[in-house]
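In: Below are the sequence and a predicted model for it; my questions follow.
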Amino acid sequence: MAFYPSKLILSLLFVIATAASIAHGIPIVDVSVAGQVVCTVPGTNCTTCPGIAGVNVTLSCNGGRTTLAHAITNTGGSVNFTLSSADAGALFGQSQCFVYVKLPIATCYVFPPTGVLRSPVTFVRLVHGAAGPIAIFIFRIFHLVGRFS
């Protein structure tokens, strides 16, 4: 299989241009953030690890000063936040947003007994919904950001 650097560069430019358009003026109707909480050592990506049901997940921007939403993971450990641009648009354009999980989680023994896990929210793409553009974000890998006794 041949490697085409020009296609890679074109793809990267498309992603950068799309992400920049969110921060600079395309009127976004909704923001969707999806991901899964799995039982794995913090900082690792396990695509085959089972999801953890019943985990409280918080979506926050501005260094944790602004909480946009709370949700509880489903039976597969997944969660999906859907916010209107009135609630989230300006914050997503101005700051980095994260998803937080507070420990302990009784069903996962590889997590530390106390602390906070954090995963960055990453832009994926724009999709066109019935009312207008929807910005799609995901979260994947959690890192331990605080340990409390």
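Out: Great, that's in hand.
In: Only C-alpha atoms from now on, for both contacts and neighbour counts.
Out: OK.
In: what comes up buried for the lengthiest helix in the chain?
Out: Assignment by DSSP state H gives helix 5-23 as the longest helix of the chain. Neighbour counts over helix 5-23 (16 or more other CA atoms under 10 Å) mark 15, 18-19, 22-23 as buried.
In: same thing with stretch 49-56?
Out: Those would be 51-56, for stretch 49-56 by 16+ other CA under 10 Å.
In: Which residues are in contact with residue 104?
Out: By CA atoms under 8 Å, 6 or more residues apart in numbering, the contact list for residue 104 reads 111-115.
In: Quick check: buried residues in stretch 117-129?
Out: For stretch 117-129, using 16+ other CA under 10 Å, the buried residues are 117-123, 125-126.
In: Please work out which residues outside that stretch touch it.
Out: 15, 18-19, 33, 42, 96-103, 133-146.
In: Residue 50 and residue 74 touch, don't they?
Out: No - Residue 50 is beyond contact range of residue 74, at 11.9 Å (criterion: CA atoms under 8 Å).
In: Which residues belonging to stretch 111-118 are considered buried?
Out: 111-112, 115-118.
In: Centre of the chain to it, how far?
Out: Mean-position distance between stretch 111-118 and its chain equals 17 Å (CA atoms, centre = their mean, to the nearest Å).
In: now do stretch 57-64
Out: 10 Å.
In: After the helix or strand that contains residue 123, which helix or strand is next?
Out: Using DSSP states H and E, residue 123 sits in strand 122-129. Heading C-terminal from strand 122-129, the first helix or strand you meet, by DSSP H and E, is strand 132-139.
In: helices and strands around that following strand, which ones?
Out: strand 30-36, strand 122-129 (3 or more CA pairs under 8 Å, 6 or more residues apart in numbering; DSSP states H and E).
In: Against that first model, consider the following:
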Amino acid sequence: MKTSQSTFLITILLIASFSSSTHGLILNGLRIGSIRINGVLFCSLDGNLIGNSPPLSGAIVQLSCAGQNTDIGQALTNPAGVFVVVVKILDTFFFDPATCFIRVNLPVATCSVFPPDGALTASLNLVSIIQTALGNIANFTTGNFVHSIL
């Protein structure tokens, strides 16, 4: 009985080791271990820098992907309006740069010029892939924000 349990365990481990190479995010031929998305949010009609619009501090920024019921990452803007969303290796399986976007739900209490409902959304642009001993990091930045009705 003990031999059959050992054989079963070895079989499961072998299957897992072979299948793991087919899962996860691959960009430019490199397996991605984590994702960093950088952006800046301003208190303006569309969230972009317009004239001397002030940075937006304390806003919740979410990474959403089409077809997913939950956000796969989020961050809070700092006093300069800067945010960094980090997605770890397990969540990269759900990440597709073609269908994922940054979203800020409206209204945001600290900015009175935003529209009263909907969301600000921004596309993602790949900037670089950094190869490290701990895995490859894909660095993205946001495109311009636009107002969307959800």
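Out: Now that the structure is in, tell me what you want to look at. Owing to the predicted nature of the structure, the values given are computational and were not obtained by experimental measurement.
In: correct me, but residue 72 of the first structure touches residue 37?
Out: No - the criterion here is CA under 8 Å, and residue 72 of the first structure misses it with residue 37 at 10.2 Å.
In: between these two, what contacts are shared?
Out: Common neighbours of residue 72 of the first structure and residue 37 (CA under 8 Å, 6+ apart) are residue 55.
In: Counting neighbours, go ahead and name the busier of the two.
Out: Using other CA atoms under 10 Å as the criterion, residue 72 of the first structure and residue 37 rank with residue 37 on top: 26 against 15.
In: doesn't residue 49 make contact with the more buried one?
Out: No - with contacts counted by CA under 8 Å, residue 37 of the first structure stays clear of residue 49, the gap being 9.5 Å.
In: do you know which of the helices and strands packed on strand 132-139 of the first structure lies nearest residue 88 of the first structure?
Out: Nearest to residue 88 of the first structure, of all those, is strand 30-36, at 7.0 Å by CA to CA.
In: what's the closest one packed up against?
Out: strand 78-84, helix 85-94, strand 132-139.
In: so which of the ones you listed gets nearest residue 6 of the first structure?
Out: Of all those, strand 132-139 comes closest under CA to CA, at 25.8 Å.
In: from the middle of its chain, how far away would that closest one be?
Out: Computed by CA atoms, centre = their mean, the chain-centroid distance of strand 132-139 of the first structure equals 10 Å.
In: Give me the residue at the spatial middle of the second structure.
Out: residue 63 (4.3 Å; CA atoms, centre = their mean).
In: Can you give me the stretch of the first structure that the helix or strand containing that one aligns onto?
Out: Per DSSP H and E: residue 63 of the second structure is located in strand 60-65. Under the alignment (TM-score structural alignment), strand 60-65 of the second structure falls on residues 56-61 in the first structure.
In: what residues does the matching stretch touch?
Out: 66-73, 79, 91-92, 95-102.
In: Have a look at how far, on average, that stretch is from the second structure.
Out: For stretch 56-61 of the first structure, the mean deviation from the second structure after alignment is 0.9 Å (mean CA distance after the TM-score superposition for the first structure).
In: And that stretch, how far out from the chain middle?
Out: 9 Å.
In: Quick check: residue 5 of the second structure is in a strand.
Out: No - with DSSP: H, G, I helix; E, B strand; the rest coil as the criterion, residue 5 of the second structure is assigned helix and is not in a strand.
In: Now do it: how many residues are near it, please.
Out: With other CA under 10 Å as criterion, residue 5 of the second structure counts 10.
In: And it? What does it align with in the first structure?
Out: Using TM-score structural alignment as the criterion, residue 5 of the second structure has no counterpart in the first structure.
In: dump the residue contacts of residue 5 of the second structure.
Out: Listed by CA under 8 Å, 6+ apart, residue 5 of the second structure has no contact partners.
In: among the buried residues of stretch 111-118 of the first structure, which are in helices?
Out: Using DSSP H, none of those sit in helices.
In: Now for those: which two are most distant?
Out: 112 and 118 (13.3 Å).
In: circling back to that earlier point, ok, the buried residues of stretch 49-56 of the first structure vs residue 107 of the first structure, which is closest?
Out: Nearest member of the buried residues of stretch 49-56 of the first structure to residue 107 of the first structure, counting by CA to CA, is residue 52, at 7.5 Å.
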